[in-house]
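A.B. asks: Got a predicted structure here, sequence first:
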Amino acid sequence: MKGDILHKLKLYYKDEYIRLFQGDCLEVMDKIIEKGIKFDAIITDPPYGTTACKWDTIIPFNKMWERLNRLIKEEGAIVLFGSEPFSSALRMSNIKNYKYDWVWDKKKGGNIMNLKYQPYKVHEIISVFNKHKYYPIMEEQKERKSKTEYH
């Protein structure tokens, strides 16, 4: 991989299946685009802009989608984690390719410092995007039961 554009990026983690790079995501994506690499899936947890932390600045959606669409294979999926109000803005930024959400029901919640101002967050929204029409497999589904008897 010497001489490879990706070799010049700051490698955060590597194993036989994945390589994680640390850096400004727009710059990292530009370097990967230069290399001509395409992905079956892109799964990421972008900043939501819900805190006052310097790193928690929302990536400009138009710049993000421009790059993600160049990196994903034609049949690939883009999966983005989020929390409200970020998730609503994210979906509306690419409503054409938005397909559905999953809800990650966490065992431990977050935002403990904000409990005086808002409820304890025990889930995150995972939004799925791709360029193709969704064709669900229509099979009878089991009713999902709550883990507790109280709602």
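C.D. replies: Perfect, I can see it now. Numbering: from 1, shown residues only.
A.B. asks: CA atoms for contacts and neighbours, from now on please.
C.D. replies: Fine.
A.B. asks: Which residue, other than its chain neighbours, is closest to residue 102?
C.D. replies: With sequence-adjacent residues excluded and distances taken as Cα to Cα, 6 or more residues apart in numbering, residue 102 is closest to residue 126, at 5.0 Å.
A.B. asks: Going along the chain, name the helices of the chain.
C.D. replies: In the chain, the helices defined using DSSP state H lie at 25-35, 61-71, 86-93.
A.B. asks: Same question for the second one: list its buried residues.
C.D. replies: When you say that, I think you mean helix 61-71. 67-71 (16 or more other Cα atoms under 10 Å).
A.B. asks: structure B:
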Amino acid sequence: MTNTNATNGKEAAYHGVPAEDAYGYAQAIKIGNTIHVSGQLSHDENGAMVFPAVLDESGKPADFSMMEEQMRVTYANAAKILAQFGATFDHVVEDTLYVLDVDAAFAVAGKVRKEVYGTPQPQVASNLIGVPRLGFPEQLIEIVFKAVLPQA
């Protein structure tokens, strides 16, 4: 679902999940021909984590084996947001992957990204950054995107 604010030229896109209201944000903002996509993660249409990491007794991920599955769902969620603006991964110029375990992410990111972008050498600037924590304890990855549509 998209929402346009004519006074500032912004268009916003949403998944319709509870966190959008709780935190107060849009999944993406389009201004001009540029789309800025907020950090996407592995959730279903209700906002529940898909392929959550198993947590240890302290509440931290004890296992990173769900990295590939979370990554795939995260890219699928991004595709839904991009589609609200008529965009695809062909329009993405940069993605930034924030991960809890760089080695686990690096082991699967090449394969997943090549499938998502449909080519052995995606023409996308990319960053893979290790972080100590993400928004939800069971979350292993969050991906931010920037896409540019052709000039009208």
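C.D. replies: Noted; the coordinates are in hand. Predicted, not measured: the structure shown is a model, and the values here were computed from it.
A.B. asks: Superpose the two chains and report the TM-score.
C.D. replies: Once superposed, chain against chain, the TM-score is 0.35 (TM-score structural alignment, normalised by the length of structure 1); 92 aligned residues with a Cα RMSD of 5.1 Å.
A.B. asks: quick revisit: with distance to residue 82 of structure 1 added, can I get the buried residues of helix 61-71 of structure 1 in JSON lines?
C.D. replies: Putting the buried residues of helix 61-71 of structure 1 into JSON lines (distance: Cα to Cα, whole Å) gives the following:
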{"residue": "67", "distance to residue 82 of structure 1": "19"}
{"residue": "68", "distance to residue 82 of structure 1": "16"}
{"residue": "69", "distance to residue 82 of structure 1": "19"}
{"residue": "70", "distance to residue 82 of structure 1": "22"}
{"residue": "71", "distance to residue 82 of structure 1": "21"}
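A.B. asks: Now do the contacts for residue 122 of structure 1.
C.D. replies: The neighbourhood of residue 122 of structure 1, defined by Cα atoms under 8 Å, 6 or more residues apart in numbering, consists of 105-110.
A.B. asks: Tell me the one among those residues nearest to residue 61 of structure 1.
C.D. replies: Nearest to residue 61 of structure 1 among these: residue 110, at 24.8 Å, using Cα to Cα.
A.B. asks: Give me the neighbour count for the closest one.
C.D. replies: 14 (other Cα atoms under 10 Å).
A.B. asks: ok, now residue 87 of structure 1?
C.D. replies: 19.
A.B. asks: So it is in contact with residue 125, correct?
C.D. replies: Yes. Using Cα atoms under 8 Å, residue 87 of structure 1 is in contact with residue 125, at 6.9 Å.
A.B. asks: So for these two, which residues contact both of them?
C.D. replies: residue 81.
A.B. asks: Tell me which stretches of structure 2 form strands.
C.D. replies: Taking DSSP state E to define them, one finds strands in structure 2 at 2-5, 10-13, 28-31, 34-40, 92-99, 125-130, 141-148.
A.B. asks: Switch those strands over to TSV; also include mean neighbour count.
C.D. replies: Listed next are the strands of structure 2 as TSV, based on neighbours: other Cα atoms under 10 Å:
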stretch	mean neighbour count
strand 2-5	12
strand 10-13	20
strand 28-31	22
strand 34-40	21
strand 92-99	20
strand 125-130	14
strand 141-148	22
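A.B. asks: can you redo these as JSON lines with distance to residue 107 of structure 2?
C.D. replies: Formatted as JSON lines, the strands of structure 2 follow (distance: least, Cα to Cα, whole Å):
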{"stretch": "strand 2-5", "distance to residue 107 of structure 2": "35"}
{"stretch": "strand 10-13", "distance to residue 107 of structure 2": "31"}
{"stretch": "strand 28-31", "distance to residue 107 of structure 2": "28"}
{"stretch": "strand 34-40", "distance to residue 107 of structure 2": "20"}
{"stretch": "strand 92-99", "distance to residue 107 of structure 2": "12"}
{"stretch": "strand 125-130", "distance to residue 107 of structure 2": "12"}
{"stretch": "strand 141-148", "distance to residue 107 of structure 2": "13"}
